[in-house]
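Participant: Turn this into a structure:
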Amino acid sequence: MPLLNINIKERMEHYQVTGLSVSVIRNHEISFVENYGLREADTLKKVNNDSIFSACSISKFVTAMLVMKLVQQGSLDLDEDVNVKLKSWKVPDNHFTVKRCVTLRNLLGHQSGITDPEKSFMELNSDGRYPTMVELLTGKTPYCDVPIEVKYEPETDFQYSDAGFCIIQLIIEDVLGKSFVEVIDELIFHPLKMTNSTYTLNLPEKFYEDFTSGHNNSGCLAENNYPIYPYPAASGLWTTSKDLSQLVLELMNALKNKSKLGISVEQANEMIQARGCKGWNGLGVFLEGSGIEIELSSLGWGEGFQSMLVAFPLKGDGIVIMTNTDLGVHQMKGIIGEIYQSFN
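Facilitator: The predicted model follows:
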């Protein structure tokens, strides 16, 4: 069941996209998955349903779903001062935190007062050493070389922040006493049968055959074939378009009180309600429209990869588009945007 009004193969040639996977949700179920091109340029490795892409910042949507699960089971509280549960590091108090504290809610909505230092949060460098979240947050790594602190009063501005999701990851690890990777495997990937998804920093051998290599907008291999971001909750997800669709379906099902993860209708609704000082961001997602037409989206963009997830959760429709090419332009200005328009 191909998408209408677009010749994807022709548009891939036009934009020099090496590989692409599209998963479409209609009426609360996966309608079809289509795959095009190659996992790696100048090889015979074709993209298929099991092909794994770097999802980059779509990781934040998955992390938000994990937070909702942990809030539901009573391990976390969306509106509590994060310092109550943080053990291995604390958000430094300053004059910006006098009236409002940093909470999971404003961290998930990028309105916590936390900002990313300039030229921070890049892919793993050549020394191959994975920093801890405490090292990142205290400014002791090349990925973030200044300590993280609150830079404006929470909930008075929007500043997109990877550092904020590092704090979320640290809370989860401090509270549960396990690594973020273990927790998300146990509570999200395993129960939803997302068998081709991983946040691990060491790419597992069982996935080697399915991983796609990153490419630039000339069709050449990226400098790092498989870019690793050593702050998983913010950008570390490797997955397939079909697996991501399973998670979108879980949110849709939770809104109908049919969650496989035990997420309540109330918690699911929290994610798609605009909060704080902006009307276009929920918890871990961006929003547009209202009522039955509410649309949520999450974008991923990093070295060699671009992707987009869009869903109309109350209508039961959605689309996940993943490429192993960095087009160098916003998703809506390239092939991803053209596919989205065809779907919409």
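
Participant: rest of the way, CA atoms for contacts and neighbours
Facilitator: Will do.

Participant: can you count the residues close to residue 342?
Facilitator: Using other CA atoms under 10 Å as the criterion, residue 342 is surrounded by 12 other residues.

Participant: Likewise for residue 292?
Facilitator: 11.

Participant: swap in residue 275?
Facilitator: Neighbours of residue 275 under the rule other CA under 10 Å: 18.

Participant: For it, list the residues it contacts.
Facilitator: The contact partners of residue 275, taken as CA atoms under 8 Å, 6 or more residues apart in numbering, are 109, 281, 282.

Participant: how about this one, so we can line them up?
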Amino acid sequence: MKRLPLWIAILFFCGQLFGQNNYSPETLEKIKAVENNLTGNIIVNDAKPGTIAGQMAKYKVNGMSIAVIHDFKIEWAKGYGWADVEEKKPMTTATLFEPGSISKTLNAIGILKLAQEKKVDLYTDINTYLTSWKFPYDSLSKGKTINLAQLLAHQAGLTVHGFPGHDINGPVPTVFEVLDGKKPSFTPAVRSAFEPDLKFQYSGGGTTISQVLLTDVTGQAYDVWMYENVLKPIGMVNSTYAQPPAKDQWHLCASAYNSDGTPIERKFHVYPEQAAAGLWMTPTDLCHYILDMQLAYQGKPSKVLSPDMVDLHLKPYRNGPTAMGTFIEDHDGAIYFGHGAGNDGFCGQFFGSLEDGNGIAIFLNSDNGRLLGEVINSVAKVYNWKNFYREPRRVKSMAVPDETLKSYEGIYLFDNTWAAIGKKDNDFHFFTNGTHAKMYFSSPVQFVNEEFQAVKTMIKDEKGNVTGYTRMVNDKEYPPAKKIANLDTLQLENHILGEIGWYYFGNKQYKESLAAFRRGTELYPEDLNTLINLAHLHLFNNDYASAIAIYKAHLNDEVKPGYSWVQLLKDDYMYFKNSQNEVKMFDKVFKELKIEKP
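Facilitator: Below is the predicted model of the structure:
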């Protein structure tokens, strides 16, 4: 029998020790079944299911906490691993997490409560209620006003998907600086991208507007009002929107870790965007909210919302993917509400069934969320969630010659996004959505990945040249991905070209990275971020003359209000340095520009 390394065994011991122990033998058996039957989207060469301890080690997850709902009650809760590795602070069911966007779900409860009390109308222009800040409408909204219903359902047509955290020692922007994209905010201004109710577009920026509106209407600090009117009544008595939490709670807070297991500096980050990302909570606390909604859907009184407001929270808005504050999933007629989350060094997910009283809340103190789906799927199988469990595909994997794999290298476009097949650290991989995924070939032209559900089959023309790949998910065929022959002729959105450029940069393919940023500047010549990236890549390609010409040409420019070209250059230099890239060539740049090197 293969033995686990000592530190993994300690992680598993902590999970055993710090879970609740007063469970029935039947529940303990179910816990054991959940812990020992983890699989991803595929099972390769009849591999045995993984364990929680083993998968935590595989994904470099230091700590996990979980609470499971069955038959409309919390059946068990348990902590695994470390809340803080250095301090040897174990994970317990009382450990607080800052997982991110689940904050939006409870924020929606607060806004719906204001509507229930007739203090706001969900379908009235938000500027009717905003007093400390006003939304600046422009031509992109096409004369249409934005309302709270649209903000909660992500149908307001607004920018700014999410927010990076800030060092607890500052500087930390005010919420108004965040909304207007002013330094020290890291994100651009929250503004219209298109008219409201045109389509779904996730916007943490829109949620942040609702935060300001709530404080304007109530006259109270956001975290105080939310605790007294939402969290405490619904049973989330250990949770808080305070940013940062009060110091007497810090001993309860999990420390945050990057996807490689290394710690976030100073334990965790601060989010002035409290409604969008700032809720500290435990899985057990969150389950009290899930249960309140599940029971209210069954006709019992909610502790916070009236039946009509519960319906708005649990039924899709305009047939979109969300209700007001939740994502709604239809699993062949079985309806589940839920929300995912991810902050710097944290991630999480919750689900609740509408009909049969099942649910889960699970948090990790890691950026790597792959374990979430595996544990949730295991719980769904053990507790027989209706139409939820996904049986993994069984794959017999074979070796494919490097020469064949090399012919697959390149960029592929599909569904307004992109993917790549390439080589990094001497291994070929499939890359999309920020994830490098190992390829498992069932034939020389067909492969799958653990991380993604699609079965991909390479397409070749009559000359044998690779032109793309087909995509099949659960026997349903999707439009094929097309291989890019030449970046120089493509009309791509700037952010896609930027992502491609940074992908090549991460692989140290500096020539290809330069081509992507060059195409970006051709299509979007006014974008200063793309211009400075082009300059950087000239530098990494040993073309100092081209790089310094760009640096000099924009030396006095502002990238955005309050954020200068010089500051961007300094910030990028620190990024390259902290990411272990060669930065000695920047010495000459700072000297010639007469700028102090950070």
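
Participant: Just the TM-score for the two chains, thanks.
Facilitator: TM-score of the superposed chains, computed with TM-score structural alignment, normalised by the length of the first structure, equals 0.91; 336 aligned residues with a CA RMSD of 2.1 Å.

Participant: Can you lay out the contacts of residue 275 of the first structure as TSV showing secondary structure, distance to residue 87 of the first structure and neighbour count?
Facilitator: Formatted as TSV, these follow (DSSP: H, G, I helix; E, B strand; the rest coil; distance: CA to CA, whole Å; neighbours: other CA atoms under 10 Å):
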residue	secondary structure	distance to residue 87 of the first structure	neighbour count
109	coil	23	29
281	strand	29	24
282	coil	27	25
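
Participant: Could you export the residues you listed as TSV, including distance to residue 250 of the first structure?
Facilitator: Output for the contacts of residue 275 of the first structure, formatted as TSV (distance: CA to CA, whole Å):
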residue	distance to residue 250 of the first structure
109	20
281	20
282	17
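
Participant: ok, those residues in the second structure, which still hold?
Facilitator: Checked against the second structure using both residues aligned by TM-score structural alignment, their matches' CA atoms under 8 Å, these keep these contacts: 109, 281, 282.

Participant: mind listing the strands for the stretch 51-200 of the first structure?
Facilitator: Counting by DSSP state E, counting those that start in this stretch, residue ranges of the strands within the stretch 51-200 of the first structure are 53-56.

Participant: Just list the residues touching the spatially closest residue to residue 39 of the first structure that is not a sequence neighbour, thanks.
Facilitator: Excluding its sequence neighbours, the residue lying closest to residue 39 of the first structure (CA to CA, 6 or more residues apart in numbering) is residue 212, at 4.4 Å. Residue 212 of the first structure sits next to 39, 40, 47, 51, 52, 53, 226, 324 when contact means CA under 8 Å, 6+ apart.

Participant: what's the spacing between the fourth one and residue 260 of the first structure?
Facilitator: It refers to residue 51 of the first structure. Per CA to CA, to the nearest Å, residue 51 of the first structure is found 25 Å from residue 260 of the first structure.

Participant: out of these two, which sits in the more crowded spot?
Facilitator: Ranked by neighbour count (other CA under 10 Å), residue 51 of the first structure and residue 260 place residue 51 first, with 27 against 13.

Participant: Looking at the second structure, name the residue matched to that one.
Facilitator: Structural alignment (TM-score structural alignment) places residue 51 of the first structure against residue 95 in the second structure.

Participant: residue contacts, its match?
Facilitator: For residue 95 of the second structure, the contact set (CA under 8 Å, 6+ apart) comprises 65, 83, 252, 253, 254, 282.

Participant: From those, pick the one nearest residue 548 of the second structure.
Facilitator: Residue 548 of the second structure lies nearest to residue 254 out of these, by CA to CA, at 44.6 Å.

Participant: That closest one -> the first structure?
Facilitator: Here residue 254 of the second structure is matched to residue 212 in the first structure, going by TM-score structural alignment.

Participant: Equivalent analysis for residue 110 of the second structure, please.
Facilitator: By TM-score structural alignment, residue 110 of the second structure lines up with residue 66.

Participant: Spatially nearest residue to residue 54 of the first structure (excluding sequence neighbours)?
Facilitator: In space, and not counting its chain neighbours, residue 54 of the first structure is closest to residue 238: 4.5 Å by CA to CA, 6+ apart.

Participant: Counterpart of the one you found over in the second structure?
Facilitator: Match for residue 238 of the first structure (TM-score structural alignment): residue 280.

Participant: Is its match in contact with residue 99, as I believe?
Facilitator: Yes. The criterion here is CA atoms under 8 Å, and residue 280 of the second structure meets it with residue 99 at 7.5 Å.

Participant: Looking at the two now, which is surrounded by more residues?
Facilitator: Regarding residue 280 of the second structure and residue 99, a neighbour count based on other CA under 10 Å identifies residue 99 as having more, with 30 against 24.

Participant: Who are the contact partners of the equivalent of residue 16 of the first structure over in the second structure?
Facilitator: Using TM-score structural alignment, the equivalent of residue 16 of the first structure in the second structure is residue 60. Shown in contact with residue 60 of the second structure (CA under 8 Å, 6+ apart): 259, 260, 261, 368.
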